[in-house]
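Asker: Structure for the following, please:
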Amino acid sequence: MCLLDNLLSKTKFKGSFEKFIQKKFYHKISANSITILGLILGLCSALLIWLSPFYFDNIYILIASVVFLGISFFFDTIDGAVARIEDSSPFGGILDLFCDRTVEVIIIITIISTDTSLFWPGIFSLGAIVLCITVFLAIGAAVNEEKLKRSEKIIYYARGIMERGETFLFLVVLILLPIARLIILWLFAFLVFITAIQRLKVGYDLFR
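Answerer: Here you go, the predicted structure:
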């Protein structure tokens, strides 16, 4: 899923985590319902960011926003584990991809809306996300059926330096440090663009 997840997957934590998910969530709530809950919590996080300037960027409001975002990302981890246990339909993967990107984009748009000086780095960040997901989906659509069957996801997953876990860390810092948002957004845009280039290289290696 991301560089951080890749490190965790090499430890005993992954197996214990999936056993925990199976015990606590299996047959109690569907993977798609968890995905939707994660989306709603992500939107609540964005709402708190939007409200924060009216309270002089009150740190408690920003911390609450991070808490909502953290639970949203945790649900994103849970829904994948539940989906694997349930052997869910491909639509679950599509819904998950849509909700993930919606939360990320809405958070960035909300942050931009609170400070006009963030317009350009924000636009470049959103543009980099578009490029990154475009290459990601293009590779997934082009991979042949044999390679697709070997993937745990509904489409071939081309890894890069900025993925879900890394994006979460950047968003947390963006929310909690309003004074540094300009620099952080530019850095985020650059790293996401690098990820798009990395995925383009994966496509070249696969199909040249």
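Asker: C-alpha only now, for contacts and for neighbours.
Answerer: Fine.
Asker: separation between the residue nearest in space to the middle of the chain and residue 185?
Answerer: Nearest to the mean C-alpha position of the chain, by CA atoms, centre = their mean, lies residue 164 at 3.8 Å. For residue 164, the distance to residue 185 equals 16 Å [CA to CA, to the nearest Å].
Asker: Residue 134: neighbouring residues, count only.
Answerer: Residue 134 is flanked by 15 other residues according to other CA atoms under 10 Å.
Asker: Which helix or which strand is home to it?
Answerer: Taking DSSP states H and E as the criterion, residue 134 maps to helix 119-142.
Asker: State the distance from residue 36 to residue 66.
Answerer: Distance of residue 36 to residue 66, given as CA to CA: 18 Å.
Asker: which SS class is residue 159?
Answerer: Recorded secondary structure, residue 159: coil (DSSP: H, G, I helix; E, B strand; the rest coil).
Asker: ok, the closest residue to it other than its chain neighbours - how many residues close by?
Answerer: Nearest residue to residue 159, sequence neighbours excluded (CA to CA, 6 or more residues apart in numbering): residue 199, at 6.8 Å. By other CA under 10 Å, the residues close to residue 199 number 24.
Asker: Proceed likewise with the subsequent sequence, for comparison:
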Amino acid sequence: MFDNSIRPKIDPILIRLARHIADAGISANGVTLIGFALGCVAGVLIVFEAYWSALAFLLVSRLCDGLDGAVARLTHKSDFGGYLDIVLDFAFYGLIPTAFIIANPAANAVAGGVLLLTFYVNGASFLAYSVMAEKRGVDESDRGSKSLLYTIGLAEATETIIVFVLFCLLPAWFSLIAWVFAAVVAWTTLSRFMLARQTFGRD
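Answerer: Below you'll find the predicted structure:
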């Protein structure tokens, strides 16, 4: 929901940082892999309930997620790079709730499991819509230059990062936050389903 409004504000900063990274000879795929590795460190720290340290690694990981696309645009965009980015994004989004479940299964397992289920279904709806929209030549260029066609929803990258930050800041409230965000993600999935029905028809 907030991605479109935030992007114009952060893109100039990302581009400046990306130039330094590209000049250092680090590829966009390298930035993607570094970001995911940092996200894995955050997950391990969460398992050991080192939430403040995990938060620092989580935020730098997501900074890398924004920088990899900027580096690619300055150097070389590739289909494999887009593929790698989306796969590792989904891996990261599943990793953080799973880490909280492992850290405190008695308190977090049910809410975390439901959140992961909504992530799974929402991810499937996102990828299926992207494939069908590309097939039909649907234009959503206002979403920026991306390897996959993105659709607007209540739960996008910005909202997910905010929720993950809240998880780290308020770990005792994980279940309540997870239940609320699971409902938001489910609504996003339903909205995308209605959009797909309107865009693609019933044929």
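Asker: where does the TM-score land?
Answerer: Remark: TM-score between the superposed chains equals 0.89 [TM-score structural alignment, normalised by the length of the second structure]; 196 aligned residues with a CA RMSD of 1.8 Å.
Asker: The residue nearest to residue 159 of the first structure pairs with which position in the second structure?
Answerer: Taking TM-score structural alignment for the superposition, residue 199 of the first structure sits opposite residue 192 in the second structure.
Asker: Okay, and its match sits in which element?
Answerer: Using DSSP H and E, the element containing residue 192 of the second structure is helix 174-200.
Asker: what do you get for residue 96 of the second structure?
Answerer: helix 79-103.
Asker: Going by neighbour count, list what's buried in the next helix or strand after the helix holding residue 134 of the first structure.
Answerer: Next along the chain after helix 119-142 of the first structure, taking DSSP H and E as the criterion, comes helix 145-150. Neighbour-count burial for helix 145-150 of the first structure flags residue 148 (criterion: 16 or more other CA atoms under 10 Å).
Asker: cool, and stretch 40-53 of the first structure?
Answerer: 40-46, 48-52.
Asker: List of residues touching it?
Answerer: 58, 61-62, 64-69, 71-72, 103, 106-107, 110-111, 113-114, 175 (CA atoms under 8 Å, 6 or more residues apart in numbering).
Asker: Stretch 156-166 of the second structure maps to which residues in the first structure?
Answerer: Here stretch 156-166 of the second structure aligns to the first structure at residues 163-173, judged by TM-score structural alignment.
Asker: what about that stretch, distance to the chain center?
Answerer: Distance of stretch 163-173 of the first structure from the chain centroid (CA atoms, centre = their mean, to the nearest Å) equals 8 Å.
Asker: List the buried residues in it.
Answerer: 163-165, 167-168, 171-172.
Asker: before we move on, what about stretch 53-64 of the second structure?
Answerer: Quick answer for stretch 53-64 of the second structure (16+ other CA under 10 Å): 54-55, 57-62, 64.
Asker: Also stretch 141-158 of the second structure?
Answerer: Buried, per 16+ other CA under 10 Å, within stretch 141-158 of the second structure: 147-158.
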